[in-house]
Structure formats: C-alpha cells, structure tokens
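> Return atomic coordinates for the entry below.
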Amino acid sequence: MSPLVIAVDAMGGDHAPGVLVEGAAIARERFPQVRFLFFGDEAKIAPLVKGQALLSDCAEIVHTATAISADEKPGVAMRRGKGTSMWLACEAVRDGTAQAAVSAGNTGALMAIAMFLLRTSPAINRPAIASFVPTMRGESVMLDLGANVGCDERNLVEFAFMGAAFARASLGLPKPRVALLNIGTEDLKGNEAVRGAAQLLRDTPDLPFEFTGFIEGNGIAQGQVDVIVSDGFAGNIALKTQEGTARLVSAYLAATFRRSIWSKLGYLLARPALQALRERLDPNRYNGGAFLGLNGLVVKSHGGTNAVGFAAAIGIAADLALSGFVTRILEDLKRVAPADSIGGEAPGAVEQEVAEKS
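Sure thing, here's the model as predicted:
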C-alpha cells in the first residue's frame, strides 16, 4: 500500500494544535497508509504526537514559529504569510511533498494562499468550496459554498463536473445525480447564468453524471439529488439556513421536553432516539470544505471543530487524493466546449482578485 502524505497546518483553528493532532490519530484508523507532516511550533506539537500511539511511526514535524491569525485579511496573509504553518502546508502540496493539505485556520487567507501557490487547474476558471449536507437519504454534496459570489454559466458547468467527481470520490457514487439550485424547476425559471448552464449541460454528450435539471431549496434536505450546484452567494445562504434550522429544531425539542413533568418522563423514554438524532445532525460529521479546481488538494476544516470533525476533514482530503481527483477533473472537462467559446473568465483572474483584497 503506497503511503499518502497529508500536510497539516497544525497551528490553525481555535483548538490548535491539540485537537488537530488527536484528529489525525483518529483519521489514521480509517487510513492506515496516511503519513502526516505537521507544520507549526515543534515544542507544542511534539508532546502531543508522542502521546498518540497511532502517530508514532507516521508523523513528521516541520518547525515554524509563525502562524496566520484568525482575523488576518487575505491580502495581508499573502504579503506576510510566507513561512507560516498555513503557507508551508500548501507549499508542501505544490512541491509534491504532500498529496493534500488540511487547515482549520483563516478561510480567506487559506483560499488566497492556496490559489497563489497552486493556481487553478487548466480548463478551470474559478475554484469552488464543496462540502456535505445531511439529507433524508443520507448525504449530498453542495458547491459553491462561498468562494464566488457571482458566477457565469461556464463556472456553474465546471462546478457540476467538480461536484460530481467529489461525490464519486467521497460517497462512492458511480454516476451521481446533479442539479442546479434554482427558484423553480421549470426550464424558464432562474437567471441567465443558471438557465445557460442547464442548457450547456443538456447539450454535452456522455456526461459522467446524471444531470436532472433544477432543484429548489426545499429539495436539498429531501435528498432529491447527490450534488447541488450553485454560485457561492446562494450556496452559502442555503447552507447556513439549513444549519440554523437544525439548531432551531433542537431548541424546540429541548423546550418541549422541559414543559411538564410528563414531557420530562417522555424525554427519558425517547432519550436513545434523541441521542441518535443529535449524532445524525452533528456538524462535525460533515466537517471539511474542499477547495476544488486547484492544481492540488486543500481542505478547510471549521476552526472550532473537535477531533472527530478534524478527522472528517482529513478523510475528505484522503478520499480525494486516493481517487486521483485533480487528474480526473481535467479528463472530464474535455467533454465541454473551451471556455473562450462560452464566455468564461480567463484563468488566473480570480487569483489576482483574491490577492488584491486586504
């Protein structure tokens, strides 16, 4: 079994480096071939690694005394980030020392650094953030979750291909069902970009996924499709709305069971089922947003996640690396007409846009 090296920004996140090292040990149980490169303060990381038996023969620490803060602006991170734990983790992917990087640090800084060091893949105009959402049928993939506020039809088509490849790698689906998020399911609904993307996908022969057309917001939780494609503006709102609704339902249930002595007794009887529900909706199970469309793999973990959540983010990185995700995307996109014939944005424009933000 060939080793798979994951670079970890060990100083990023609210609970670094302890939770990150513990998460790596949990991930090693699922992926015994994984080796870790921890970038950060060796004096803090080494004792933690030593305390994890599963990491005794598969962890290397690369010392750096500097890290990017949670409130660092992307432009500032680009100018001052060289040599930080986040920068070195992404640089390891660029140089081929690692096959993927995982960080729980500053999202904007991570996107800017990853795009600067890895660049977008050929035939990809804009990268996207993809992650899982819970549904009545299991899990679905959703993208973009905030990397691009506005998108044209070419961007949405690329997201569809990337999302389908992500679902194949992470969910084991041979031919995922893909739909575009819209305000209705009729062909005439939606803006020009959404309708244009739908037409382009319908006109593309031999798609490596099943394109089902449009999906409305209420269809996401129903699990109507495996991949939901959107621009980053609508996608981020949809994701946050779903997360807020899950918390609302939990709060309502808690209030209901506190209402009377009888409801409290009912809680005791329902406790096992409620615990199962809590675990099913636990956001740590779905932790990890992959930056798709780069010449390398980078996964962003939520900054406040626990060890189980960080292990989930490492799992996403490992699944994508083992599937040959980057190469597969390039092969799949050969089916679509060149970007300049569709009006797509010139490659590299987004990198410049992010780098200029401060």
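> can we go C-alpha only for contacts and neighbour counts from here?
Noted.
> Could you give me the buried positions within the lengthiest helix in the chain?
Assignment by DSSP state H gives helix 232-257 as the longest helix of the chain. By 16 or more other C-alpha atoms under 10 Å, the buried positions in helix 232-257 come out as Gly232, Phe233, Ala234, Gly235, Asn236, Ala238, Leu239, Gln242, Glu243, Ser250, Phe257.
> Could you also give me the structure for this next sequence, so I can compare it with the first?
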Amino acid sequence: MKMRTIAVDAMGGEHAPEAIVQAVLKAKAELPETKFMLFGEQTKLKELLGQNEERVEIVATSEVINDEDEPVKAIRTKKDSSLVVAAQFVKQGKADALLSLGNTGAILASGIFIIGRIKGIERPGLMPTLPVKNSDDGFEMIDVGANAKSKPEYLLNWAKMAAYYAEKVRGVSQPRVALLNNGAESDKGDDVHQQAYELLKSSRLNFIGNIEGNELLDGKADVVVTDGFTGNAVLKNLEGTASVLIHLLKAGLLNNGFWVKIGALLSKKALKNLAAKFDIDKYGGAVLLGVNAPVVKTHGRSDQRAVYYTIKQVDKILREEIIEEFKAEFGQAK
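This is a model prediction of the structure:
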C-alpha cells in the first residue's frame, strides 16, 4: 500500500507546537503506513521532536497566520506561513491531506483557493461530527460556515458527500439524511429550503425529511444538511450552551454545601458517563468537503488528545479514498 502523507500546520492553535508534536508522535506509533510533514519554526520543532525523526519531516517556515488576520488577505500576503506552505505542498502532491488548528477562515481559503475545488462542486461545505444523547455515533452537520449564502444544489451536494463520509469513515449503514428547517412539513422554510427539500427527496439518499433545531441531539438523523449561515449559528449555540451548562453544574455541585458534595461524589460515575457522551474530541475535526484533498480543521484550543483523534480521522479519510470517489461522482455529473 502507498505510504500516506499528512501535512500538519504545527504553528496553529493555542497549544502549538507542543501539543501538535506530541499528538503526531503518539499517532505515528499506531499508523506505520503514514508519514507526517510538520510546517513551522524549525528550531522549535526539532527540539520537540528529538530523536523521533522516522517518518516525520520538518519544513521550515517563517510566518504564522494569526486569528485576528483577515483570511483571504493573509493567505495572499503571508506566503511563507506554516498554513500556506502546507497547503501548497498538498496542491503540488507532496502531501495527501492538510490538518490545522489555526484561523478557520484562512484554512477554508487555503482549501478553496490553493488546494482547489473538485470539479462539479461549486461550493465546498464545512462539516463537523456532533454528539447525540442516545448513542456514541454522533451525526454530521454540513455546512457550518464555509458559505454565507447557499443554493438548493449546494445543499444536495453537501448531503451526498456527508452521507458518503458517514458510511465510509464512520461506518454508518444507509445514513439517515435530514434537512434543518423551521418545521417538519415539506413546505416550511424559504425558497432555498423548500427547493432543497424536493431535491433531497428526489435523490437516492436515505432522506427522512425536515428536522428542527430542538431535535438535533436526539439522534434522529446521521447527517443534517443546512445553509452555512444557519449551520454556523446553530453550532456556536450548541457549543455555548454546553459550556454554560457544564459551568453551572460544576458551580452547583461545589458551592452548595456538604450534602450536595456528597451527592456529587455518589453521582461521580453518572457524571463521567455524561461527560464521555458529549466528548467531542473523539470525533476529530471539521472536514472541508468538496476540495481536491482532505482539509481538516480542529479547535484552536485543542490539546494533544484532540489533535491525536483528528490525525486518526484524517488517516481514515485517506485510507477510504473518499476524495477520489467524490471526484469520480461529481466529475461525471458535471
């Protein structure tokens, strides 16, 4: 089997490059047919890597794209940034996939403008995997912010790619596809959603109809498709709500006297199970579907564990060759 190569932007994220190098070394031990290219400050990366140089190559870069940088301007002006050089290596075929924890907009711009769109895909979509309450499988949601405006055809293509991903990468048989809307009836929503409903209904997908926002975590669908504006707002709301609830739960257990603390101790196992259920690290990062190579972005605050899971995710995408399948499917459709 051909050796796979993952290009890693080692300078993106709050814990870079330490957490990234640690994750690469851990994943490397489990992935004997995978090589890694680390892009960033050479001296620092060599120091962190030590003698663990087998199947790991350092590519020295002199710039970093920061969170406050304007994405498109940054990829055009910071030509020697770790993200841009890594994307160029993927474009040139020197690496097979791109992984970064950096500026989300710059990662999307690098995927679309440097690596390039798959022929037949007019707009790529950004897709994370999110948890549900009744299983460990989670669900895919696309698009969560790559596109401010959408057309019905975009939603259909995103649904096709996400369903294929759910089946091949996450092992979901006949993924249930739903359209995020403001009601269950087929005539709900604006023109884009009504037309998207008809396209999805007429497709070969296992389309189960509309799903409302309050049902997302119930596990009714394996893939939820939506426009990028709505998807981004929903994603931020879910993340913010989860963070607030965890904070309030901790504060309530720690600050309400002796007996509440005893109750918390007795409930420790249940609380751990709850935390595990909504552990999003194990799902990896968000995938930009519709570009010529896997481009995966994980949270800027990700630690070594989260980056490790994302590396495993990227490797699985490469092994399943889903990009090649997309090129064949949508190239023919074009």
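> Once they're superposed, tell me the TM-score.
The TM-score (TM-score structural alignment, normalised by the length of structure 2) is 0.93; 331 aligned residues with a C-alpha RMSD of 1.8 Å.
> circling back to that earlier point, which strands and helices sit next to the longest helix of structure 1?
strand 138-143, helix 261-281 (3 or more C-alpha pairs under 8 Å, 6 or more residues apart in numbering; DSSP states H and E).
> Now which residue in structure 1 aligns to Ser100 of structure 2?
Aligned by TM-score structural alignment, Ser100 of structure 2 pairs with Ser103 of structure 1.
> Check the gap between Ile211 of structure 2 and Ser203 of structure 2 for me.
18 Å (C-alpha to C-alpha, to the nearest Å).
> and what of Lys268 of structure 2?
47 Å.
> For burial, what's the neighbour tally of Pro124 of structure 2?
By other C-alpha atoms under 10 Å, the residues close to Pro124 of structure 2 number 25.
> swap that for Ile113 of structure 1, sorry
Ile113 of structure 1: 27 neighbours (other C-alpha under 10 Å).
> so who does it touch?
Ala77, Met78, Trp87, Cys90 (C-alpha atoms under 8 Å, 6 or more residues apart in numbering).
> What strand or helix carries the third one?
Translated: Trp87 of structure 1. Using DSSP states H and E, Trp87 of structure 1 falls within helix 85-94.
> Can you give me the buried ones in that helix?
So helix 85-94 of structure 1, judged by 16+ other C-alpha under 10 Å, has buried residues Ser85, Met86, Trp87, Leu88, Ala89, Cys90, Glu91, Ala92, Val93, Arg94.
> Show where that helix falls in structure 2, residue numbers please.
Counting by TM-score structural alignment, helix 85-94 of structure 1 corresponds to 82-91 in structure 2.
> That stretch vs structure 1 - mean distance after superposition?
On superposition with structure 1, the mean distance recorded for stretch 82-91 of structure 2 (mean C-alpha distance after the TM-score superposition for structure 1) is 1.0 Å.
> again, but for stretch 310-320 of structure 2
Stretch 310-320 of structure 2 sits 1.7 Å off on average (mean C-alpha distance after the TM-score superposition for structure 1).
> Near the closest residue to Ala333 of structure 2 other than its chain neighbours, how many other residues are there?
Nearest non-adjacent residue to Ala333 of structure 2, counting by C-alpha to C-alpha, 6 or more residues apart in numbering: Gly120, 6.7 Å away. When neighbours are defined as other C-alpha under 10 Å, Gly120 of structure 2 has 17 of them.
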